[in-house]
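Colleague: Here's my sequence, what's the structure:
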Amino acid sequence: MAEIIDFHTHFLPRLYAQALKKHIPGDPDGWPTPGWDEHLTLTFMKKNHIGYSILSLSSPHFNFGDKEETIAIARDANDTGERVTQDHPDQLGYFASLPLPYAQESVSEIDVALAHSALGFTVPTNSRGLYFGTPIFDPVYAKLNQEKAIVLMHPNRPAQGPMNVNIDMPIPLMGFFIDTTMTFMNLLRYHFFDRYPDIKLIVPHAGAFLSILADRDAAFVKQQYNSDMFAALRHVYFDVAGTVFPRQLPMLLTLADEQHLVFGSDIPYTPPLLASQMIKLFNEREYHDKMSRRVSRLQRFDGFFNHFKKLRPLPTVLKMSSNMLTGAEILSPEMAQDILVNNGKRLLELS
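Modeller: Reported below is the predicted structural model:
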């Protein structure tokens, strides 16, 4: 496996896509459902020097209250994952889905998936209000620990949110971060990392709000849960999917093990063009310099843009671009190579 390894990239198997249309009117989570086939992923990989991508389901989680449907969607997703792995063994792999909250059926699916080429598993932060880390799923955690499994946690819509505020904001913009952070705290509460130390858990989106809250919450966690939040943050893995510059990734680097950071593009939910720009921030100093000069030139025309309604957002976009480039400068070439390639190889035990 050469080049970048993408740990957070999505696919939409047939039954899953059909279930979204059946159960959710409009855009799930307030975010359009993209089209997908493996050629979209492979084309993106070729353009961006990605050697290997590991496919998994995104949100919403597929438990809509019907047990048999939940089991069928998980099985179809894993069958699809196996098929694309067989068709493109040197380029694509998959993290298997589990029919949570059905614990025994999920344990059985772990055995089936591992026998059919799964590289690990993806789990939702919550399934209809039952959160990952809750003791009701202990048989699942025990099996994953026994298998020393890689487990990619993916955010879901929070089980319950505040009413009458931000009702027009898509869930991925803030709700995902809330649910990821609450789930991590739930794991601490139930001593997940002490009881199941061999699960290699990947926390998505550079840890959501965790790097902001760690100093505020660590003392409470130690006193009330008898858990070490800082040790847990160094124990887990993080993917860097999303807009992690200029602030989020530098903050995370003060808490995480640098060798536990892996790359994620989040396509097709993140548009491929935007995901391509994020990759360039990691590994092309020439791109940084070129974009910095371009942004500086365009920022001279801020007053001009303000005279035209359609152009008014452009100064804000330019400021964001400038900030992203500044944040990316914290990465040495060696650290960028570790995040994009080497850490993933070690996690997959390829080196």
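
Colleague: hey, let's count contacts and neighbours off CA atoms from now on
Modeller: Noted.

Colleague: Could you verify my assumption that residue 52 touches residue 90?
Modeller: Yes. Taking contacts as CA atoms under 8 Å, residue 52 lies within contact range of residue 90: 7.0 Å.

Colleague: Now do stretch 134-141: distance to the chain's middle.
Modeller: 22 Å (CA atoms, centre = their mean, to the nearest Å).

Colleague: nearest residue to the residue positioned nearest the centre of the chain other than its sequence neighbours?
Modeller: Among the residues of the chain, the one closest to the centroid is residue 204, at 3.6 Å (CA atoms, centre = their mean). In space, and not counting its chain neighbours, residue 204 is closest to residue 239: 5.1 Å by CA to CA, 6 or more residues apart in numbering.

Colleague: pretty sure the one you found contacts residue 7?
Modeller: Yes. If you go by CA under 8 Å, residue 239 and residue 7 touch, sitting 7.1 Å apart.

Colleague: Comparing the two, which shows the higher neighbour count?
Modeller: More neighbours surround residue 7 than the other of residue 239 and residue 7, with 28 against 24 (other CA atoms under 10 Å).

Colleague: which ones are touching the more buried one?
Modeller: Listed by CA atoms under 8 Å, 6 or more residues apart in numbering, the contact partners of residue 7 are 53-55, 239, 262-265, 344.

Colleague: Name the helix or strand for it, please.
Modeller: Using DSSP states H and E, residue 7 sits within strand 4-10.

Colleague: picking that back up, joint contacts of residue 239 and residue 7?
Modeller: 262-264.

Colleague: among the residues you listed, which are in strands?
Modeller: Counting by DSSP state E, the part of these found in strands is residue 262.

Colleague: ok, back up a step: okay, the contacts of residue 7 in a markdown table with distance to residue 137 next?
Modeller: Formatted as a markdown table, those follow (distance: CA to CA, whole Å):
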| residue | distance to residue 137 |
| --- | --- |
| 53 | 28 |
| 54 | 25 |
| 55 | 24 |
| 239 | 24 |
| 262 | 27 |
| 263 | 28 |
| 264 | 27 |
| 265 | 29 |
| 344 | 27 |
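
Colleague: Restrict the residues you listed to the buried ones and give me that as a PyMOL selection.
Modeller: In PyMOL, this line selects whichever of the contacts of residue 7 come out buried by 16 or more other CA atoms under 10 Å:
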select buried, resi 53+54+55+239+262+263+264+265+344
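
Colleague: run this one through as well so I can compare:
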Amino acid sequence: MSSGLVDVHAHLLPDFYVQQATAAGHAHPDGMGGWPSWSVTAHLDLMDRNGIETAMLSISSPGVHFGDDKTARLLARRVNEYAAELTRDHPGRFGNFVSLPLPDVDGTLEEIPWAFDELGADGVALMTHTHGMYLGDERLDPVFAELDRRRAVVFLHPTSPVCWERSSLGRPRPMVEYVFDTARTVTDLVMAGTLTRHPNMRVIVPHCGGTIPVLADRINEFMKLLLPLQQPPTTDAVQQLRGLYYDMAGTAFPRQVPALLKLVDPDRVLFGSDYCWTPAPLADAHIAAIDAAESPVDGTTWRSLTTVNATRLFPGRRP
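Modeller: Reported below is the predicted structural model:
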């Protein structure tokens, strides 16, 4: 019997997207050896094998904007319509975090109503930056104002940082650079006041928050030093970080989740597989480690706890 798990960090990879990204110069995305294989059948097999009821699909890095606004708008629309079709064809099994053609703000403000009102999107997926525009950039405020108005779920996903040519030291960027770029853009959102200006968004931070749990107090201290006279005062950085959601994708145990729980309450933790970018055997092993770990809440398992947390975010997808 299904546990009802809701996977908030799951990726689709249709052939047309891979072809277009490869043609744009991403034959080895983020320094990886190549593109993983993905199919609906293989994804459902992984879900059934691991008791995952619903996977919220999103496009991973490098996103949909390869340098041209018009092309990015068309690709975002095609990807979003494809994912919406999957959710209709497989009721209850898939949800959809739509792609947006950032940094094209005008195109993004056109895609958001289409995605939610016509395609029934469950949320949006935002890269940590697009062409160097990190998420605290004031030019993005109209986008966040609209997402706030819609009380949208905003799923963040890392990409290669702007300095990757030197900082990655020739290694694949998902290994280390992803977790630091996650911390970079979340810190930017906090320092810019974006989260306090738009408190109705529900933001999901991937990979147990990256390095955020161990940097939270440092960020808070610097925020007080740099913004001592702000009026009205911005909410304490740790308080802002405690108000976000965090998925367990990747190596959640034995060290990342314990660190995360020093920052947030258990009701802010969600399940994530990171399939198909995490190969199926490794995703199976990560899920087995979650199942073997003790839940921080008496009378629950990590499966039941994260499912309850997810159904608060997506009440229409209760198992």
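
Colleague: Name the residues contacting each of residue 52 and residue 90 of structure 1.
Modeller: residue 1.

Colleague: who's more crowded, those two?
Modeller: Taking other CA under 10 Å, residue 52 of structure 1 and residue 90 do not tie; residue 52 has more neighbours (22 against 13).

Colleague: So the equivalent of that one over in structure 2: helix, strand or coil?
Modeller: Structural correspondence for residue 52 of structure 1 with respect to structure 2 (TM-score structural alignment): residue 54. State at residue 54 of structure 2, reduced to three classes by DSSP: H, G, I helix; E, B strand; the rest coil: strand.

Colleague: Distance of the nearest residue to residue 54 of structure 2 once chain neighbours are set aside relative to residue 24 of structure 2?
Modeller: The shortest distance from residue 54 of structure 2 to any non-neighbouring residue, by CA to CA, 6+ apart, is to residue 93 (4.3 Å). According to CA to CA, to the nearest Å, residue 93 of structure 2 stands 32 Å off from residue 24 of structure 2.

Colleague: okay, the two: which has more neighbours?
Modeller: residue 93 (18 against 12).

Colleague: which ones are touching the equivalent of that one over in structure 1?
Modeller: In structure 1, residue 93 of structure 2 lines up with residue 91, judged by TM-score structural alignment. Neighbour list for residue 91 of structure 1: 1, 42, 51-53, 85 [criterion: CA under 8 Å, 6+ apart].

Colleague: Looking at the residues you listed, spot the one nearest residue 187 of structure 1.
Modeller: The nearest member of these to residue 187 of structure 1, counting by CA to CA, is residue 53 at 27.5 Å.

Colleague: That closest one and residue 30 of structure 1: what is the separation?
Modeller: 26 Å.

Colleague: same deal with residue 245 of structure 1?
Modeller: 24 Å.

Colleague: More neighbours: which of these two?
Modeller: Neighbours per residue, other CA under 10 Å: of residue 245 of structure 1 and residue 30, the larger number sits with residue 245, 23 against 14.

Colleague: mind checking what the more buried one lines up with in structure 2?
Modeller: So, by TM-score structural alignment, residue 245 of structure 1 is matched to residue 253.

Colleague: the longest helix in structure 1 is where?
Modeller: Determined from DSSP state H, the single longest helix within structure 1 is helix 67-87.

Colleague: which of the residues in it are buried?
Modeller: Buried, per 16+ other CA under 10 Å, within helix 67-87 of structure 1: 69-71, 73-85.

Colleague: C-terminal to that helix, what's the next element?
Modeller: Assigned by DSSP H and E, the successor of helix 67-87 of structure 1 is strand 92-97.

Colleague: Check the mean deviation of that following strand from structure 2.
Modeller: By mean CA distance after the TM-score superposition for structure 1, the fitted strand 92-97 of structure 1 averages 0.8 Å away from its aligned residues in structure 2.

Colleague: got it, and stretch 68-80 of structure 1?
Modeller: Stretch 68-80 of structure 1 sits 0.7 Å off on average (mean CA distance after the TM-score superposition for structure 1).

Colleague: which residues of structure 2 does stretch 172-192 of structure 1 align to?
Modeller: Under TM-score structural alignment, the match for stretch 172-192 of structure 1 is residues 174-194.

Colleague: and the counterpart of residue 221 of structure 1 in structure 2, what is it in contact with?
Modeller: Aligned by TM-score structural alignment, residue 221 of structure 1 pairs with residue 223 of structure 2. The contact partners of residue 223 of structure 2, taken as CA under 8 Å, 6+ apart, are 191, 237.

Colleague: In which helix or strand does residue 223 of structure 2 reside?
Modeller: Going by DSSP H and E, residue 223 of structure 2 is part of helix 212-226.

Colleague: Now do the buried residues in the very next helix or strand once past that helix.
Modeller: As assigned by DSSP H and E, the chain's next helix or strand after helix 212-226 of structure 2 is helix 237-242. For helix 237-242 of structure 2, the neighbour count (16+ other CA under 10 Å) marks 237-238, 240-242 as buried.

Colleague: One more: stretch 127-144 of structure 2?
Modeller: Neighbour-count burial for stretch 127-144 of structure 2 [16+ other CA under 10 Å]: 127-130, 133-136, 140-141, 143-144.

Colleague: corresponding residues in structure 1 for it?
Modeller: Going by TM-score structural alignment: stretch 127-144 of structure 2 matches residues 124-141.

Colleague: Would you mind listing the outside residues contacting the matching stretch?
Modeller: Contacts for stretch 124-141 of structure 1 (CA under 8 Å, 6+ apart): 59, 61, 63-64, 100-101, 103-104, 106-107, 123, 153-160, 179-180, 183, 186-187, 190, 192, 196.

Colleague: Mind checking which of the residues you listed are buried?
Modeller: 59, 61, 63, 100-101, 103, 106-107, 123, 153-158, 179-180, 183, 186-187, 190, 192, 196.

Colleague: Among the residues you listed, which lie within helices?
Modeller: Short answer: these in helices (DSSP H) are 103, 106-107, 179-180, 183, 186-187, 192.

Colleague: I appreciate the help and will end here.
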